[in-house]
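Engineer: below is the structure, and that's it, no one-letter string:
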């Protein structure tokens, strides 16, 4: 059953199994580390690669606000199952997409059904997070979200060779997604959906009124900035590593994510004891500096060392954004607002590849990562506004 607001217990059966489902969900995103290179093997124009990468996130940007108000802890269980079936089907369809039009259709479908799954999982999960443990909970959640980026990229090269191509890797990923169903059964075994408190759907008007809080708007803006700057590192690092003569640059993400895990496990409870906004500002500046250094890196060991350094910044900033959203939200709107934070994640995954690929084509990797650094400076300025005007500038009080 749901965790009452007054209870501090976090590691319920449901919370654990939902995190396991989250891990599987994001494994089928991390597997696209090679997607940019895979597109080069198809009869598709080079200048359309960024568009095809971004269409997944564009679909999610459209789908998330449409479905978020209607999903809550009491009704999201069945939608986890339905959307998992659709995600499995969309992963199989990639093998049949061999031109721009068919690949665009598959990307849009995959983005939409993946979004429904991610929204359903998060909507259910917030019903099991006590407010006093929100920093730790979202710290652990983002460890789970990014753990696939540590595990998947370095094994893609041997897996692709062993299975006979990237298309077969996606089919293997689809088969792994079937594990969602026993996990969902295990999480519900002693706490069926009917035991969760009933929750009414939230209207669009109520959602928009909830978003008049200036603090929420700033957190969402920072989230877009953080993810927009992150995605060019993820999607284009393989090509950058090959340019530097590095055989398997996927180890960069293994090292960065292991650092993030260390930061979030050791400091997750600390997030709830210190000023979260000041911690966020420090992490934004650190990450921006890391991107500037990335633009000048010239060797394997420098790249791997930078992976460790950026893992610190990502490990602090990303869970804090969700934690601040949770803390600033009224209890009734926590599921909607938490999913809107993930909407900013998807918007960043749309803007980053689209703008990043255009920058890469015209000016190269060095300029691309300098631009990412500049974007993080803008995010820091937005974070300063949370300190200067924490409540006084709430739009609803104007």
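Structural biologist: Okay, I see it. Every value quoted in this text rests on a predicted model; they were computed, and no experiment measured them.
Engineer: make it CA atoms for all contacts and neighbour counts henceforth
Structural biologist: Will do.
Engineer: the closest residue to residue 251 other than its chain neighbours: how many residues sit nearby?
Structural biologist: Among residues not flanking residue 251 along the chain, residue 154 sits closest, at 5.5 Å (Cα to Cα, 6 or more residues apart in numbering). Using other Cα atoms under 10 Å, the number of residues around residue 154 comes to 18.
Engineer: contacting residues around residue 154?
Structural biologist: 248, 249, 250, 251, 254 (Cα atoms under 8 Å, 6 or more residues apart in numbering).
Engineer: out of the residues you listed, who's nearest residue 184?
Structural biologist: The nearest member of the contacts of residue 154 to residue 184, counting by Cα to Cα, is residue 254 at 27.9 Å.
Engineer: which strand or helix spans the closest one?
Structural biologist: helix 251-267 (DSSP states H and E).
Engineer: which element follows that helix toward the C-terminus?
Structural biologist: Moving toward the C-terminus from helix 251-267, the next helix or strand (DSSP H and E) is helix 276-294.
Engineer: buried stuff in that next one?
Structural biologist: Neighbour counts over helix 276-294 (16 or more other Cα atoms under 10 Å) mark 276-277, 280-281, 283-294 as buried.
Engineer: and the residue nearest the centre of the chain, what helix or strand is that in?
Structural biologist: In the chain, the C-alpha nearest the mean C-alpha coordinate belongs to residue 345, at 5.3 Å (Cα atoms, centre = their mean). Element membership for residue 345 (DSSP H and E) is helix 334-388.
Engineer: same question, residue 44
Structural biologist: Here residue 44 is assigned to no helix or strand, by DSSP H and E.
Engineer: give the contact list for it.
Structural biologist: 99, 100.
Engineer: ok and the helix or strand containing residue 112 relative to helix 334-388, angle-wise?
Structural biologist: Assessed by DSSP H and E, residue 112 sits inside helix 100-125. Helix 100-125 and helix 334-388 are oriented at 90 degrees to each other (axes from the mean of the first three to the mean of the last three Cα atoms, to 10 degrees).
Engineer: try this one side by side with the last:
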């Protein structure tokens, strides 16, 4: 029996559009603090708010974006959000103070939060149900590749070509996101009747969160807290270890190993279920953090990157797939918004806490204790999803009477 097509024109377009969205995010995330300090003469503390402000508005808008998507349609919200994202990118040329830059970042975060909610929902409709895990894994590669290319290009632009070139590149990336987004065609989906009592449950949450997605989203947020320590401080940690010459390769190795394992992980997820993938990847993530906590050579540093890339790099798309699968088709927008909002909250809380804890005990100790924290999060996953997933798998595997 032949497989349903995955790499359709619409899937490729949504993949590329999402790539440019996240490329712009990471591109500006690493370069704007440098711009704020050196050209706007801001303090390091105020420069740190540049990312926080962007992420805060993205988190706040996502649940409402999911609700708007149900009312006005996915394609409409996608085009509107990409237009906002592009228009706001033009305003980066104007600020002459950190305060005015923060205002631009706030509005840019709104466009980003809406757009990523739309793309995450639309791709779930485009991917065939029989290849959901595999397809979401490939889709997440767009974000992971942007995470590698964005910081590299951003630092090169601000250090070598200047701020005007930096902002021009951001505008070009935004144009590419909206251009490819316009060519996405949505499949017709069947309307499903909500389960009795589900409407009341959703109403209690204000209609802006999808209840079925909350448990796995909490799990993702717990792991996001640890991952924020990698995003924000692994280069600082490497410099303190005398490994500054290889610190830039951490995410390159992370991405390469993640990409190598992604096809197999996606197929196994579809064939054997979530637990077969998630439990080993949690252990790899914990071992990777333990290895990172005591590195003294470039080899160990990059080996830790490989373990974390294979572990955490597989966990994120697996969690997102679970959140989408558990929701009814017409609730996928809310499920995506719920997942991303709670996950980004974990990243935001982690970024805030990790700086304080790292200053007190050192990043080596922080990474060491993080490996045990990850094992505790494994227990949380078991009770919030893993246990039920195992029972469901056992029931489905029982041979049916002929």
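Structural biologist: It's in. Quick caveat, the model's predicted, so the values are computed rather than measured.
Engineer: picking that back up, once you drop chain neighbours, what's closest to the residue nearest to the centre of structure 1?
Structural biologist: residue 227 (5.7 Å).
Engineer: so the one you found: helix, strand or coil?
Structural biologist: Going by DSSP: H, G, I helix; E, B strand; the rest coil, the secondary structure assigned to residue 227 of structure 1 is helix.
Engineer: show me what it lines up with in structure 2.
Structural biologist: Aligned counterpart of residue 227 of structure 1 in structure 2: residue 224 (TM-score structural alignment).
Engineer: tell me how far its match lies from residue 217 of structure 2.
Structural biologist: Going from residue 224 of structure 2 to residue 217 of structure 2 by Cα to Cα, to the nearest Å gives 10 Å.
Engineer: also residue 74 of structure 2?
Structural biologist: On the measure of Cα to Cα, residue 74 of structure 2 and residue 217 of structure 2 end up 22 Å apart.
Engineer: who has more neighbours, these two?
Structural biologist: residue 217 (26 against 22).
Engineer: return the residues in contact with the more buried one.
Structural biologist: 319, 320, 323, 338, 339, 340, 342, 343.
Engineer: aligned to the fourth one, what sits in structure 1?
Structural biologist: Just to be clear, that refers to residue 338 of structure 2. Aligned partner of residue 338 of structure 2 by TM-score structural alignment: residue 340.
Engineer: in contact with that match, which residues?
Structural biologist: 64, 65, 68, 220.
Engineer: again with residue 144 of structure 1
Structural biologist: With Cα under 8 Å, 6+ apart, residue 144 of structure 1 has these contacts: 19, 20, 22, 23.
Engineer: structure 2: which residue goes with that one?
Structural biologist: Counting by TM-score structural alignment, residue 144 of structure 1 lines up with residue 142 in structure 2.
Engineer: separation between its match and residue 344 of structure 2?
Structural biologist: Separation of residue 142 of structure 2 from residue 344 of structure 2 (Cα to Cα): 17 Å.
Engineer: how many other residues sit next to residue 60 of structure 2?
Structural biologist: There are 17 residues near residue 60 of structure 2, going by other Cα under 10 Å.
Engineer: leaving out sequence neighbours, find the closest residue to it.
Structural biologist: Closest to residue 60 of structure 2 by Cα to Cα, 6+ apart is residue 341, at 7.5 Å.
Engineer: so that neighbour makes contact with residue 56?
Structural biologist: No - when contacts are counted by Cα atoms under 8 Å, residue 341 of structure 2 is not listed as touching residue 56 (9.5 Å).
Engineer: count of neighbours near the nearest residue to residue 48 of structure 2 once chain neighbours are set aside?
Structural biologist: Using Cα to Cα, 6+ apart and skipping the chain neighbours, the partner closest in space to residue 48 of structure 2 is residue 33 (6.6 Å). Using other Cα under 10 Å, residue 33 of structure 2 has 23 other residues around it.
Engineer: what helix or strand does residue 33 of structure 2 sit in?
Structural biologist: In the assignment (DSSP H and E), residue 33 of structure 2 maps to helix 9-38.
Engineer: returning to that earlier point: restricted to buried residues, select the contacts of residue 217 of structure 2 in ChimeraX.
Structural biologist: Buried members of the contacts of residue 217 of structure 2 can be picked out in ChimeraX with the line below, counting by 16+ other Cα under 10 Å:
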select :319,320,323,338,339,340,342,343
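Engineer: in structure 1, what residue corresponds to residue 5 of structure 2?
Structural biologist: Aligned counterpart of residue 5 of structure 2 in structure 1: residue 9 (TM-score structural alignment).
Engineer: got it, and residue 349 of structure 2?
Structural biologist: Matched to structure 1 by TM-score structural alignment, residue 349 of structure 2 sits across from residue 351.
Engineer: report the separation between that match and residue 177 of structure 1.
Structural biologist: From residue 351 of structure 1 to residue 177 of structure 1 the distance is 27 Å (Cα to Cα).
Engineer: before we move on, back to that, ok, the residue nearest to residue 48 of structure 2 - contacts?
Structural biologist: Counting by Cα under 8 Å, 6+ apart, residue 33 of structure 2 has contacts 44, 47, 48, 50.
Engineer: try 10 Å this time
Structural biologist: Counting by Cα atoms under 10 Å, 6 or more residues apart in numbering, residue 33 of structure 2 touches 39-40, 42-51, 98.
Engineer: can you tell me which of these are buried?
Structural biologist: 40, 42, 47, 48, 49, 50, 51, 98.
Engineer: in the residues you listed, find the pair that's most separated.
Structural biologist: 40 and 51 (15.8 Å).
Engineer: please name the nearest non-neighbouring residue to residue 320 of structure 2.
Structural biologist: The nearest residue in space to residue 320 of structure 2 (Cα to Cα, 6+ apart) is residue 339, at 6.8 Å.
Engineer: could you check how far that neighbour is from residue 299 of structure 2?
Structural biologist: 35 Å.
Engineer: which residues touch residue 91 of structure 2?
Structural biologist: Contacts of residue 91 of structure 2 (Cα under 10 Å, 6+ apart): 101, 104, 105, 108, 167, 171.
Engineer: hmm, 8 Å instead?
Structural biologist: Residues near residue 91 of structure 2 by Cα under 8 Å, 6+ apart: residue 104.
Engineer: got the contact list for the helix holding residue 254 of structure 1?
Structural biologist: If you take Cα under 8 Å, 6+ apart as the criterion, helix 251-267 of structure 1 is touched by 136, 139-140, 143, 146-147, 149-151, 153-154, 303-304, 306-312, 314-316.
Engineer: list buried residues within these.
Structural biologist: Buried subset of the contacts of helix 251-267 of structure 1 (neighbour count, 16+ other Cα under 10 Å): 136, 139-140, 143, 146-147, 149-151, 153-154, 303-304, 306-312, 314-316.
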